[in-house]
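Engineer: just a sequence and a predicted model for now, questions to come.
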Amino acid sequence: MKSLKKQRRVQVVVVAALALALATGLIGYAMRDGINFFRAPSQIVAEPPAPGEVFRIGGLVEAGSIQRGQGETIRFVVTDGGASVPVTFSGVLPDLFAENQGMVGTGRYVNGVFQASEILAKHDETYMPSEVVDALKEQGVYKDPNGS
């Protein structure tokens, strides 16, 4: 009788372990496309990402680089002071999008051009995404808007 109970417990433990492993695998598989890593232009130039990889780029929009094409396509250049990456975006830009302002874009790097699917602009005069601030500080071009 005891061996039957012991056998049942072992079976339950094995089934529970397999269910946990399967659940963990399914969660990881589902999240693989939902994780977007942030990269600064200098990092992209130094180590270009894989062709189909979706990631986020951030920096400042270079002065004089915004070109509005036919339709909704907009081209501009984003920089962190160390390197610059050309960006194309088809869609409506946020109202606060402007030259010499911080931005973060989500998309893919194809043939030396970042093709953005989403563009986020700064929130107000003093806001800049922390990833962009960190990248600009690394390059030595960040200026604190508060002067501190």
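Structural biologist: Ah, there it is.
Engineer: hey, let's count contacts and neighbours off CA atoms from now on
Structural biologist: Fine.
Engineer: quick one, helices of this structure?
Structural biologist: Ranges of helices within the chain are 2-31, 41-46, 130-139, based on DSSP state H.
Engineer: can you redo the ones you listed as CSV with distance to residue 87 and mean neighbour count?
Structural biologist: Output for those, formatted as CSV (distance: least, C-alpha to C-alpha, whole Å; neighbours: other C-alpha atoms under 10 Å):
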stretch, distance to residue 87, mean neighbour count
helix 2-31, 26, 11
helix 41-46, 11, 17
helix 130-139, 16, 17
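Engineer: in TSV: the ones you listed, plus distance to residue 120.
Structural biologist: What follows is those, written out as TSV (distance: least, C-alpha to C-alpha, whole Å):
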stretch	distance to residue 120
helix 2-31	22
helix 41-46	16
helix 130-139	12
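Engineer: for residue 102, which of those helices is the nearest?
Structural biologist: helix 130-139 (7.4 Å; C-alpha to C-alpha).
Engineer: who are the packing partners of that closest one?
Structural biologist: strand 54-61 (3 or more C-alpha pairs under 8 Å, 6 or more residues apart in numbering; DSSP states H and E).
Engineer: quick one on the thing from earlier: who wins for proximity to residue 104 among the helices of the chain?
Structural biologist: Of the helices of the chain, the one closest to residue 104 (C-alpha to C-alpha) turns out to be helix 130-139, at 7.9 Å.
Engineer: the closest one vs strand 54-61, what angle?
Structural biologist: 60 degrees (axes from the mean of the first three to the mean of the last three C-alpha atoms, to 10 degrees).
Engineer: next one for the comparison:
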Amino acid sequence: MVMARSGQVYGLLGRVRMIPTSMAGVFGSDDLIRIALDESRIPGGYLQTFLSNETYGRLLVVRNASGTSIPHLDPVDIQEVPVPRFDARSEEAISDLALRGNELLADADELETRAIARATQLVAREAGLHGLAETLPN
């Protein structure tokens, strides 16, 4: 999971995202906080859901921001955010829904990438850029 550690309070600051396996090893910006999940302590999807909640979690995160022009979060600030806990079954149910949403988001990203590649191939072919058209995947 990563969190945007700088940006405007009503913008990207404090936004979290589970990183799909397709993004493993991809370079990220210094403006991200990596949150290493210990699934034996808290389900990842539950933590993501809480931290993303505009009414509770995100407000608890962004209140720790410092700086005026571009507010900034430090990893230690995130460790201090109190996460409400429920019974394991409820947390797992929330986590499962969040993780399924992440899977669907990753699938949508893959479909978009394939659509862009196909459109680029068709445009290249129509424009007579045959060398480019043949190098692109179908």
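Structural biologist: That came through fine. This is a predicted model, so every value here is computed, not measured.
Engineer: could you get me the TM-score between them?
Structural biologist: After superposition, the two chains reach a TM-score (TM-score structural alignment, normalised by the length of structure 2) of 0.28; 68 aligned residues with a C-alpha RMSD of 4.7 Å.
Engineer: ok, which of the helices of structure 1 comes nearest residue 115 of structure 1?
Structural biologist: Closest approach to residue 115 of structure 1 among the helices of structure 1 (C-alpha to C-alpha): helix 41-46, 13.2 Å.
Engineer: what packs against the closest one?
Structural biologist: strand 54-61, strand 84-90.
Engineer: of the helices of structure 1, which is nearest residue 60 of structure 1?
Structural biologist: helix 130-139 (8.2 Å).
Engineer: relative to residue 46 of structure 1, how far out is the closest residue to residue 114 of structure 1 other than its chain neighbours?
Structural biologist: Using C-alpha to C-alpha, 6 or more residues apart in numbering and skipping residues adjacent in sequence, the residue nearest residue 114 of structure 1 is residue 87, 4.7 Å away. Residue 87 of structure 1 sits 17 Å away from residue 46 of structure 1, going by C-alpha to C-alpha, to the nearest Å.
Engineer: how about residue 7 of structure 1?
Structural biologist: Residue 7 of structure 1 sits 57 Å away from residue 46 of structure 1, taking C-alpha to C-alpha as the criterion.
Engineer: ditto for residue 117 of structure 1
Structural biologist: The gap separating residue 117 of structure 1 from residue 46 of structure 1 is 23 Å, by C-alpha to C-alpha.
Engineer: strands of structure 2, start to end?
Structural biologist: For structure 2, the strands defined by DSSP state E occupy 2-4, 16-17, 32-34.
Engineer: can you tell which of those is closest to residue 117 of structure 2?
Structural biologist: Short answer: strand 16-17, nearest of those by C-alpha to C-alpha, at 24.9 Å.
Engineer: and that closest one, what does it pack against?
Structural biologist: strand 2-4, helix 44-52.
Engineer: now the longest one: buried residues?
Structural biologist: Looking back up the chat, that one is helix 44-52 of structure 2. Within helix 44-52 of structure 2, the residues scored as buried using 16 or more other C-alpha atoms under 10 Å are 44, 45, 46, 47, 48, 49, 50, 51, 52.
Engineer: wait, the second one sits on residue 99?
Structural biologist: Right, residue 45 of structure 2. Yes: using C-alpha atoms under 8 Å, residue 45 of structure 2 is in contact with residue 99, at 5.5 Å.
Engineer: could you check the angle helix 44-52 makes with the top helix by length along structure 2?
Structural biologist: Ranked by number of residues, the top helix in structure 2 under DSSP H is helix 88-126. Calculated by the same axes, to 10 degrees, helix 88-126 of structure 2 forms an angle of 80 degrees with helix 44-52.
Engineer: could you list the buried residues of helix 88-126 of structure 2?
Structural biologist: By neighbour count with 16+ other C-alpha under 10 Å, helix 88-126 of structure 2 contains the buried residues 91-92, 94-96, 98-99, 102-103, 106, 117-118, 120-122, 124.
Engineer: if you count contacts, what does that helix end up packed against?
Structural biologist: Secondary elements touching helix 88-126 of structure 2 (3+ C-alpha pairs under 8 Å, 6+ apart): helix 44-52, helix 130-135.
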